[in-house]
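Chemist: Sharing a sequence plus its predicted fold:
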Amino acid sequence: MSNTIHFLPVLLSISRNPVTAVGLPLALGTLSGSATAKVVRGRWYQNLLVPPGRPPRQVFPIVWSLLYLSMGYASHLAVKALDAADSPTSRSALLKGILLYYAQLGLNLLWSPLFFKAKKTGLALIDSVLLTASAYCMTDLLHGPTGSKTTPFLLPYCAWLTFATYLNGGIWWLNHGRPVRRED
């Protein structure tokens, strides 16, 4: 935890500025998902059995871009609320929520390399479950101290993560005994 405290001023300054608050998750998400386009056109992904309800692949970059912008703006609102908070309880919840924001962002950025690059659908599922749980917890922590200002920006993210976890879980379940093609 003491290492986290050293990074806290940097993390707060990133989210304090609305441009860097929305730009950081968007840039890192784009970087993390950059190898995805090639893989989804490849044989491994095309041969996966998938659960019902998977949207067309073109939907994912649009949805994720909007969600990265939205979660980034929520982090900005949380830091603004922290700057104005006078209650120790509110400050504590906001600090925990902001730290969870960065933790879940790390889990988010780890998912694409696990799923698409390493083709480890089971490890990606574990990551997705942890990511989804941390996003819901973060949303709950930030709700009260921000006067619910962050909630409309984070609830769509939580809903999408729930759906993405369903897709990941379905893909893992339907394919976990099948041989993995690694040539693409």
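Modeler: The structure has been received and is ready for your questions.
Chemist: contacts, neighbours, all on C-alpha from now
Modeler: Noted.
Chemist: ok, residues contacting stretch 97-110?
Modeler: 25, 28-29, 32, 75, 78-79, 127-128, 130-131, 134-135, 137-139, 141-142 (Cα atoms under 8 Å, 6 or more residues apart in numbering).
Chemist: Sort out for me which of these are in helices.
Modeler: 25, 28-29, 32, 75, 78-79, 127-128, 130-131, 134-135, 137-139, 141-142 (DSSP state H).
Chemist: Included below, for side-by-side comparison, is a second structure:
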Amino acid sequence: MDSISLPPILLDIPRNAVVAIGLPLVFGSLSGYPTKDVVRGPWYMSLRRPRVEPPRAAFGIVWPILYASMGWASHLAIRAYDQSLSPSSRMDAYAGLKLYWIQLGLNLAWTPLFFMAKQKGLALLDILPLTGVVYWMTYTLHHATNGATTLFLAPYCAWLTFASYLNFEFWYLNRGRPELKEF
């Protein structure tokens, strides 16, 4: 990953706080918008449920907060990159920004995999590395930002851990069952 350079636009986007926060909010909302119909539909309603599951309304509250938090963390990361005199802090900030864009891509892929394609197993294969990348990003940016990003990314780590459990349970409890076809 060290030899891969970020295109300049991926460094410029988080420099503007409004764009840094708005981009994941907009793309996350666009990714999640179609799910409101799916979660009320026969396919989702027919799935065997995990033992612990938050109310549906929680997702519409939690995800915008997490998207805004990750966007703000990217803004703090680029500020650290631009302002740090320490080569190791600059390297960590740059590496953290690479991880930021990787996790955002994995994050935005999960909803279409799970809800639109109805591929619980593929979604699980997405969310597990997503969770790992977010923990790695949080750790990497902690040093570069003197812990400032950790305050915004720790809730995301916790939620993804819980979401990974939910995805695993949906996959495990429903494996081998014929998929309900929607018309």
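Modeler: Structure received. Since we're looking at a predicted model, the values are computed, not measured.
Chemist: State the TM-score obtained for the two superposed chains.
Modeler: TM-score for the superposed chains, counting by TM-score structural alignment, normalised by the length of structure 2: 0.96, backed by 183 aligned residues with a Cα RMSD of 1.5 Å.
Chemist: Ile98 of structure 1: how many residues sit nearby?
Modeler: For Ile98 of structure 1, the count of nearby residues is 26 (other Cα atoms under 10 Å).
Chemist: Check the gap between it and Thr139 of structure 1 for me.
Modeler: The spacing between Ile98 of structure 1 and Thr139 of structure 1, counted by Cα to Cα, to the nearest Å, is 10 Å.
Chemist: residues shared between the contacts of the two?
Modeler: With Cα under 8 Å, 6+ apart, Ile98 of structure 1 and Thr139 have no common neighbours.
Chemist: of the ones in helices among the contacts of stretch 97-110 of structure 1, buried ones?
Modeler: 25, 28-29, 32, 75, 78-79, 127-128, 131, 134-135, 137-139, 141-142 (16 or more other Cα atoms under 10 Å).
Chemist: So which residue is dead centre in structure 1?
Modeler: With distances taken as Cα atoms, centre = their mean, Asn108 lies nearest the centre of structure 1, 3.6 Å away.
Chemist: and that residue, what element?
Modeler: Assigned by DSSP states H and E, Asn108 of structure 1 falls within helix 88-112.
Chemist: Where does that helix end up in structure 2?
Modeler: Taking TM-score structural alignment as the measure, structure 2 aligns residues 87-111 with helix 88-112 of structure 1.
Chemist: Now the matching stretch: buried residues?
Modeler: 89-100, 103-104, 106-111.
Chemist: same deal with stretch 15-30 of structure 2?
Modeler: Under 16+ other Cα under 10 Å, the buried positions of stretch 15-30 of structure 2 are 15, 19-25, 28-29.
Chemist: any chance of the residues you listed in a markdown table, plus distance to Ile61 of structure 2?
Modeler: Formatted as a markdown table, those follow (distance: Cα to Cα, whole Å):
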| residue | distance to Ile61 of structure 2 |
| --- | --- |
| Arg15 | 26 |
| Val19 | 20 |
| Ala20 | 19 |
| Ile21 | 16 |
| Gly22 | 16 |
| Leu23 | 17 |
| Pro24 | 15 |
| Leu25 | 12 |
| Gly28 | 13 |
| Ser29 | 12 |
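Chemist: ok, those vs Leu151 of structure 2, which is closest?
Modeler: Ile21 (15.4 Å; Cα to Cα).
Chemist: Spell out which helix or strand contains that closest one, please.
Modeler: Secondary structure from DSSP H and E places Ile21 of structure 2 in helix 17-32.
Chemist: And the closest residue to Lys120 of structure 1 other than its chain neighbours, how far from Leu125 of structure 1?
Modeler: Nearest residue to Lys120 of structure 1, sequence neighbours excluded (Cα to Cα, 6 or more residues apart in numbering): Leu114, at 5.5 Å. The gap separating Leu114 of structure 1 from Leu125 of structure 1 is 9 Å, by Cα to Cα.
Chemist: Compare neighbour counts for those two and give me the winner.
Modeler: Higher neighbour count among Leu114 of structure 1 and Leu125: Leu125, with 23 against 17, using other Cα under 10 Å.
Chemist: Pretty sure the more buried one sits against Gly169.
Modeler: Yes: counting by Cα atoms under 8 Å, Gly169 is a contact partner of Leu125 of structure 1 at 6.0 Å.
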